[in-house]
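Novice: Have a look; sequence and predicted model below, questions after that.
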Amino acid sequence: MKPIKFSYFLLLLIALTTCAQDKNPINKMNSHEVVVSDLNNPWGFVFLPDGAMLITEKEGKIIHYKDNIKTEIDGLPEIYVRGQGGLLDINIHPKYNENRWIYFSYASTKGDGEGGNTAIMRAKIKKNTLVEKELLYKAEPNTTKGQHFGSRIVFDKDGYLYFSIGERGERDINPQDLTRDCGKIYRLNADGTIPDDNPFVGFKNAKKAIWSYGHRNPQGMKLNPETNEIWSHEHGPKGGDEINIIKKSKNYGWPIITYGENYSGTTITDQTKKAGMEQPLHYWDPSIAPSGMAFISSTNYGDWKGSLLVGSLKFSYLDRCQIKNGKIIKEERLLDGIGRVRSIEQAPDGFIYVGVENLGIVKLIRKQ
């Protein structure tokens, strides 16, 4: 009987632990409509002025979608598909109607060393083919590790280009070293040149495109439409995912400070705070594995206006974060159990669209 009792209590413990893994309440007054079906991993998507979408598939495809027709775009650069790396985020220039520039991030083999690292390219589309391709930034060195490529792309209100690159699994080397790429958020002019007022332009041997550092793996980044601040979230270790407001020259602490621990349960550091390092606006414990981010700025969802939406890869839902006085005061689960939420965008029509792995792009519907 002893083995039976042990197995019973072990199963009970696992069940209780599993139930306690995510404390956010479930809101069932919402549903979804599949808009673009049969996508494997829609890592990023963006709406064009004519209502079409450009969608990245991590495996190395850009898909143009309009009026139920999918068209694959030709002429992509070589994509290094390994682990979390592949074709990643996509965005358009704020003045796209005038210049037609699109921007995308991807894992690239260019440069020194085996493997790849995150790159940013801009191009135009002509006759369903990328033309006028310009490589704006390529992180170095390459590595065959498959984790922590980042990578989101955001323009601020002044037209500067921001992008994130994860620390590529080299936590003790990259994030705190300004002379090395990775574990950073970067800022460029839209043409790829480095602004003169970037914070580390005058530092010897520093990577002059760096805007902030001490990051682990930022996979969500958006401009807050109410404050014009750049908000970002990043994958932490076990129990240490974070939301941060990104500020010029600031150090966000990884791995010197963290609210998380190693996946094995061992300690990374006993410090959660340190002078000269930024505290997260919010952190998740347990981790939700966040990906994608969007603010609801339209009135289409009633009193959800002003909320922040974050996708959960781990628990397969859309996390609605209620904000008051610049703080997250409440969370709830939308689209609970839909699948691994990878990307989120508010469309020009004010509705929220969500990229879900092995499903597609869905439209969020709030039930009345």
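Specialist: Perfect, I can see it now. Numbers count the residues shown, from 1 in each chain.
Novice: Every contact and neighbour count from this point should use C-alpha atoms.
Specialist: Fine.
Novice: check contacts around the nearest residue to residue 29 once chain neighbours are set aside.
Specialist: Excluding the flanking residues, the one nearest residue 29 by C-alpha to C-alpha, 6 or more residues apart in numbering is residue 367, at 5.0 Å. Contact analysis of residue 367 by C-alpha atoms under 8 Å, 6 or more residues apart in numbering lists 29-31.
Novice: Check which residues of the helix or strand hosting residue 62 are buried.
Specialist: Element membership for residue 62 (DSSP states H and E) is strand 61-66. Neighbour-count burial for strand 61-66, counted by 16 or more other C-alpha atoms under 10 Å, picks out 61-65.
Novice: Now render those as JSON lines, adding distance to residue 279.
Specialist: Shown next, in JSON lines, are the buried residues of strand 61-66 (distance: C-alpha to C-alpha, whole Å):
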{"residue": "61", "distance to residue 279": "37"}
{"residue": "62", "distance to residue 279": "37"}
{"residue": "63", "distance to residue 279": "38"}
{"residue": "64", "distance to residue 279": "40"}
{"residue": "65", "distance to residue 279": "40"}
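Novice: Now the element after the strand holding residue 62, going C-ward?
Specialist: strand 69-72.
Novice: Show me the contact partners of that next one.
Specialist: Contacts for strand 69-72 (C-alpha under 8 Å, 6+ apart): 61-65, 128.
Novice: Try it again at 6 Å.
Specialist: 62-64 (C-alpha atoms under 6 Å, 6 or more residues apart in numbering).
Novice: Now distance to residue 134 too, for the residues you listed, in TSV please.
Specialist: Shown next, in TSV, are the contacts of strand 69-72 (distance: C-alpha to C-alpha, whole Å):
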residue	distance to residue 134
62	17
63	20
64	20
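Novice: second one coming, line it up with the first:
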Amino acid sequence: MRRTTRLTAAVLAFLSAPVAQALDTQTGPVRIDRIAAGFTDPWSFGFLPGGGVLVTEKGGRLWYVAGGSARQIDGLPDSVPDGQGGLLDLLIPRDFGRTRQIYLTFSKAQGAGSGTALASGRLDTEAGRIENLRVIFEMTPGSSGGRHFGSRLAEGADGKIYMSIGERGDRPAAQDLSRHNGSIVRLNRDGTVPDDNPFIGDEGAEPAIWSYGHRNPQGMAVDATGQLWVNEHGAQGGDEVNRIRRGANYGWPVIAYGRHYSGQKIGEGTTRPGMEQPEFYWDPSIAPSGMVFHSGSGHAPWRGNAFVGSLKFDYVARLAGDPLREVERISSPETARVRDVREGPAGGLWFLSEDDGALYRMVPE
């Protein structure tokens, strides 16, 4: 109870605090409003129809923020807060108003280790809990340590659930189709595998895999055409933005831009036949996080642009063009370790600062 009271008081205090001063950007001045604060290691957020925001904390809490107060939601999966693991991403699907279903990713205990898993249940905001929670998917067991869970979610234009899984620090596993490490998986809404996934019927291959050869994808978004994109952490240099294609191999750890932290070369270099090239990469690494393609609602110059948070350099990257290129770095005191970014229900750009433990809204002046 003390935790709920403290967070609610913080939210109310920060809602009544003055907004940040206007910030000049290449597309015009913006204002950054602090919406809610007091979170501990926030990881993701999402908007509910009719108002209200859900915010996950890596330590295992889910908050419902609405009407100037915050309430903790019960009935969550048992997550393992190990290193980069814990309660992670959140997906509120398009038909939430009818089904009340939400999806959560988390690090799940698997014997002596842990792995990325997906749970679903029905959200009852009045009761403050998730009902009928079920774990509907978990990665193949056998991983240990607290690195590279990946763990972003997206609802595809086809209504399927796409989920990113890091290679869990086991580099060769990203090229092993018998394991989910280092892959994007594609699932039906109930966690079963769609009949048209690319590796259905391939001997030894996990049928949920949609693409593979990824290192640690911590950003995922669908653009206006329905194309799926991910960004992923490289090692020392070589953070990538990838256009995801059915059945494609994105090369890790055979090819990469960047080097191991030891300074040694990664794999065979930057290219190999049959392996995809990134649409864009950062060198040095920015540690990319949440990703969104903006509709341009409320600010036409942002239409079709991608926005990506940087955990390392404390800014929001704006990417535009074909292929995508970073065209602007939006930086302010509020953009400290940006963990997630989303387009708001009325436009604007919302982002979650891990360092501040706060949720912000950026809107054109």
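Specialist: That came in fine, so what should we check first? Please read these numbers as outputs of a predicted model, since none were measured by experiment.
Novice: ok, the residue nearest to residue 29 of the first structure to residue 237 of the first structure distance?
Specialist: 35 Å (C-alpha to C-alpha, to the nearest Å).
Novice: Ok, residue 342 of the first structure next?
Specialist: Residue 342 of the first structure is 18 Å from residue 237 of the first structure, by C-alpha to C-alpha.
Novice: Which of these two has more residues huddled nearby?
Specialist: residue 342 (28 against 21; other C-alpha atoms under 10 Å).
Novice: so what corresponds to that one in the second structure?
Specialist: Residue 342 of the first structure maps onto residue 339 in the second structure when the alignment is built from TM-score structural alignment.
Novice: pretty sure its match is in a helix, no?
Specialist: No: counting by DSSP: H, G, I helix; E, B strand; the rest coil, residue 339 of the second structure falls outside a helix, being strand.
Novice: OK, contacts around it?
Specialist: Contacts of residue 339 of the second structure (C-alpha under 6 Å, 6+ apart): 43, 289-290, 352-354.
Novice: check contacts around residue 83 of the second structure.
Specialist: Contacts of residue 83 of the second structure (C-alpha under 6 Å, 6+ apart): residue 146.
Novice: for residue 293 of the second structure, same thing?
Specialist: 223, 304-306.
Novice: what's the closest of the residues you listed to residue 181 of the second structure?
Specialist: residue 223 (25.1 Å; C-alpha to C-alpha).
Novice: Against residue 161 of the second structure, how distant is that closest one?
Specialist: For residue 223 of the second structure, the distance to residue 161 of the second structure - C-alpha to C-alpha - is 15 Å.
Novice: Which one's more surrounded, these two?
Specialist: Using other C-alpha under 10 Å as the criterion, residue 223 of the second structure and residue 161 rank with residue 161 on top: 20 against 17.
Novice: thinking that one is in contact with residue 187, fair?
Specialist: Yes: the criterion here is C-alpha atoms under 6 Å, and residue 161 of the second structure meets it with residue 187 at 5.1 Å.
Novice: can I assume residue 12 of the first structure sits in a helix?
Specialist: Yes: inclusion of residue 12 of the first structure in a helix is indicated when three-state DSSP is applied.
Novice: That one pairs with which position in the second structure?
Specialist: Going residue by residue (TM-score structural alignment), residue 12 of the first structure aligns to a gap.
Novice: do residue 153 of the first structure as well
Specialist: With TM-score structural alignment as the criterion, residue 153 of the first structure pairs with residue 153.
Novice: so what's that match up against?
Specialist: Counted by C-alpha under 6 Å, 6+ apart, residue 153 of the second structure has contacts 162-163.
Novice: Please determine how far it is located from residue 222 of the second structure.
Specialist: Residue 153 of the second structure is 10 Å from residue 222 of the second structure, by C-alpha to C-alpha.
Novice: How about residue 180 of the second structure?
Specialist: From residue 180 of the second structure to residue 222 of the second structure the distance is 21 Å (C-alpha to C-alpha).
Novice: Looking at these two, which one has more neighbours?
Specialist: residue 180 (30 against 20).
Novice: ok, the more buried one - contacts?
Specialist: 139-140.
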